[in-house]
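Engineer: the following comprises the amino acid sequence and a computationally predicted model.
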Amino acid sequence: MKLLQALFFPPEQPGGVSSMIPYLQERFHSSRWEMEMFWLPKRIRNKGHEDPVFHTLDWKEFGESPIVAKYIQTYRDYLWWTRLRIQKPYDLIHSHHPIAGMSMKAVFPEVPLIQTVHSSYERELILNGKIREGGPEHRFLTSLYRELEYISDRLVTVSESFKSYMSPYVDQADSIEVIHNGFDDRRFKPVPHENAVPQLVTVCRLVPAKGLDILLQACAELKRKGHDYVLHIIGDGPARQELEEMAKSLGIYQETIFYGYTLHPEEFMPFFDIFVLPSRAEAFGSVFAEAALSCLALVGTNVGGIAEQIEDGVNGLLVPTEDPKALADALEKVIVDPLYRYELARTASDKAKNQYSLSRSVNQLKKMYLNYQPKKES
């Protein structure tokens, strides 16, 4: 069976897709399966001129928005690149981005399409202050869920929480399937270690949606209470300068290390003690599963896929969003009690190995893919 995994970003791009899809090929390597990946290179910009065709909305209604116009142009570029680069047919296409799925269906209308929605672009844009709720960009992006439902043979997402979020925007919400991201646990090698000073780490893009302003305020409260710690912030983004200035103004810059972008943070994540990320929204939160597999104690916000991964007080701690004091209190619990910290980390690791293994996701995908296996000619 010939499969195409259609991405938007290159497979080394950080995020939920890259945590799983590049590692699928090895698991599908057999005489029964043939899998390839496809994505839009960053150098391809403003090449496409073919107007996209939507079946469930009129995109020109929103076309005066620069953000929508950019989205449409990217769609044109993906169409152009797909027509240029893909000649041979596939038995099944599995898309991991709305633009990829819509482009693939336009070029290969007869090929079955599975569409996985990994995150909410409109929620991130709202939280990052780029668009307003209810505005044209928000309406356009939420309209795409029904379009994806229309063109897809199977609509998939990564958490029950995100399935609930998508439900008002589609016609048959019950038909959405949930398949969690899977992680190859061979990538994660917990290291026995004893840090004299607790080491906190977070890994994310530095944007308002990730709530790092709340984390810095919580860390300032920890310092005020006299707790020693080091906070490691791995990732880059438009909010970096603002966050660095905030750390200085809060008097915690000496305790905070900004690393910038790192390709494989899982290689040194096991040397830290506590993973913390107070996201304001998260469809799944792959980095929590990665931190659990690295045997770190988890502290996150009670939102989206994070709350599905963490059972408060059992395999991590959950706090409300926008609450620096609650976050500081949770961090204090795992800072002052190493045994409790270790117990949370061990339980989190066990759950991640059981529920978020790559093998489990591969088995679910194979079962799904076989429903679209071409019938042999008699």
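Structural biologist: Sure, I can see it. Numbers count the residues shown, from 1 in each chain.

Engineer: CA atoms for contacts and neighbours, from now on please.
Structural biologist: Noted.

Engineer: now do the contacts for residue 214.
Structural biologist: 278, 322, 323, 324 (CA atoms under 8 Å, 6 or more residues apart in numbering).

Engineer: and which of those is nearest to residue 226?
Structural biologist: residue 324 (16.4 Å; CA to CA).

Engineer: and here's the other structure:
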Amino acid sequence: MRLLQALFFPPEQPGGVSSMIPYLQERFHSARWEMDMFWLPKRIRDKGQEEPVFHTFDWHEYAHSPIVQKYVQTYVDYIWWIRLRIQKPYDLIHAHHPIAGMAMKAVFPQTPLVQTVHSSYERELILNGRIQEGGPEHRFLSSLYRELEYVSEQLLTVSQSFAEYMSPYIERPQDIEIIRNGFDEKRFKPVPHENKVPQLITVCRLVPAKGLDILLLACAELKRKGYDYVLHIIGDGPSREELESMAKELGIYQETIFYGYTLHPEEFMPFFDIFVLPSRAEAFGSVFAEAALSCLALVGSEVGGIAEQIEDGVNGLLVPSEDPQALSEALEKVISDPQYRYELARTAWDKAKNQYSLSKSVLELKKLYLKYGTPADN
């Protein structure tokens, strides 16, 4: 079967898609399966000229918004790039971004499309202060879920909580299937280590949606109480300068290291002790599974897919979002008790290996592809 994985960003970009899709090719490499990847290069801008078609709503109602205009232009750019670059047919397309799925279906209307929705762009924009809830951009972006349902043979997402989030926007929420991201266990190599000072790590894009302001407030409280620690922040984004200034104002800049973007943080993640990320929203939270496979203790906010991965007090600690005091108290527990920290980390590692293995995801995907794929030689 000839498969195409349609991405939006290049596969080396951080995020849930990059944690799984590039590693699928090796698992599908056989006489029975042939898999390619496709994405839109960053240099492609303002190339598409054709009028976009949406089957389930009139996008012109929102056309006055610059954000909507940019989104639609990117959509037609993707169509332009497909027409230019794809010369051979595929038996099935699996898209991992709304733009990728809609564009592929526009060019190849007869090819079965499986669409995974990995996250909510509109929710991120709201949390990051870019758009208003209920505004034209929010209404446009949330309308895309129904459009994706219309053009797809199967709509997928990565967590039960995100399936529930999408449900009000589509006609058949009961048909959504959940296939969680899978992780290649060979990438993660927990190592025995003994850090005299507990090492905290977080990995994310530096935007308000990730709640790093809450983390810095919690760490300031830890320092006030006399706890030693080092906080390692891996990632970059528009909030970096503001967060660095906040760390200085709180008096914790010496305890905080800003690394910027790092391509493969899982290579050195096992040498830390505690992974912490108080996101304000998270469809799945792939980085928690990656941290668990690195055998770190997990501390996260009780939102979205994070709360599906962590059972509070069993394989990590959950705290309410927007609550630096609760986060500080949770961190205090794992900083002050190394044995408890180890027990949480070990249990998290066991669960992640059992539930989020790439082998499990591959098996589920193969069943799905055989259900909808139509090999030309059959």
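Structural biologist: Arrived safely. The model shown is predicted, which means the values in this text are computed figures rather than measured ones.

Engineer: coming back round to it: just the buried subset of the contacts of residue 214 of structure 1, please.
Structural biologist: The neighbour count (16 or more other CA atoms under 10 Å) marks 278, 322, 324 as buried among these.

Engineer: ok, and the closest non-adjacent residue to the second one?
Structural biologist: What sits nearest to residue 322 of structure 1 in space, not counting adjacent residues and going by CA to CA, 6 or more residues apart in numbering, is residue 214, at 6.4 Å.

Engineer: assign that neighbour to helix, strand or coil.
Structural biologist: helix (DSSP: H, G, I helix; E, B strand; the rest coil).

Engineer: show me the contacts for residue 357 of structure 2.
Structural biologist: Contacts of residue 357 of structure 2 by CA under 8 Å, 6+ apart are 182, 183, 184, 185.

Engineer: the first one contacts residue 20, correct?
Structural biologist: In other words, residue 182 of structure 2. Yes: between residue 182 of structure 2 and residue 20 there is a contact under CA atoms under 8 Å: 5.8 Å.

Engineer: where do the contact lists of these two overlap?
Structural biologist: residue 358.

Engineer: higher neighbour count, those two?
Structural biologist: Ranked by neighbour count (other CA atoms under 10 Å), residue 182 of structure 2 and residue 20 place residue 182 first, with 26 against 21.

Engineer: what count of nearby residues applies to the closest residue to the more buried one other than its chain neighbours?
Structural biologist: Spatially, and ignoring its direct neighbours in sequence, residue 182 of structure 2 is nearest to residue 358 (4.0 Å; CA to CA, 6+ apart). By other CA under 10 Å, 24 other residues sit near residue 358 of structure 2.

Engineer: so residue 358 of structure 2 touches residue 183, yeah?
Structural biologist: Yes: here residue 358 of structure 2 reaches residue 183: they are 4.6 Å apart, a contact under CA under 8 Å.

Engineer: shared neighbours, those two?
Structural biologist: In contact with both residue 358 of structure 2 and residue 183: residue 20, using CA under 8 Å, 6+ apart.

Engineer: counterpart of the residue nearest to residue 322 of structure 1 in structure 2?
Structural biologist: Matched to structure 2 by TM-score structural alignment, residue 214 of structure 1 sits across from residue 214.

Engineer: would you mind measuring from its match to residue 281 of structure 2?
Structural biologist: 13 Å (CA to CA, to the nearest Å).

Engineer: for residue 103 of structure 2, same thing?
Structural biologist: Distance from residue 103 of structure 2 to residue 281 of structure 2, by CA to CA: 27 Å.

Engineer: comparing those two, which shows the higher neighbour count?
Structural biologist: More crowded of residue 103 of structure 2 and residue 281, by other CA under 10 Å: residue 103, with 26 against 22.

Engineer: so that one, which state does it fall into?
Structural biologist: Residue 103 of structure 2 ends up helix, using three-state DSSP.

Engineer: list the contacts of the nearest residue to it once chain neighbours are set aside.
Structural biologist: Nearest residue to residue 103 of structure 2, sequence neighbours excluded (CA to CA, 6+ apart): residue 79, at 5.1 Å. By CA under 8 Å, 6+ apart, the contact list for residue 79 of structure 2 reads 48, 103, 104, 106, 107.

Engineer: now whichever strand or helix holds residue 79 of structure 2 on structure 1. Mean distance?
Structural biologist: Using DSSP states H and E, residue 79 of structure 2 sits within helix 66-85. Compared with structure 1 after fitting, helix 66-85 of structure 2 deviates on average by 0.4 Å (mean CA distance after the TM-score superposition for structure 1).

Engineer: buried residues in that helix, which are they?
Structural biologist: The neighbour-count check on helix 66-85 of structure 2 (16+ other CA under 10 Å) flags 67-69, 71-82 as buried.

Engineer: then stretch 217-227 of structure 1?
Structural biologist: Of the residues in stretch 217-227 of structure 1, those buried (16+ other CA under 10 Å) are 217, 218, 219, 220, 221, 222, 223.

Engineer: among the residues you listed, which two are most distant?
Structural biologist: Farthest apart among these - using CA to CA - are 217 and 223, which lie 10.0 Å from each other.

Engineer: okay but residue 158 of structure 1 is in contact with residue 117, surely?
Structural biologist: Yes: with contact defined as CA under 8 Å, residue 158 of structure 1 counts as touching residue 117 (7.2 Å).

Engineer: pull the number of nearby residues for residue 329 of structure 2.
Structural biologist: 16.

Engineer: thanks again, I'm all set now.
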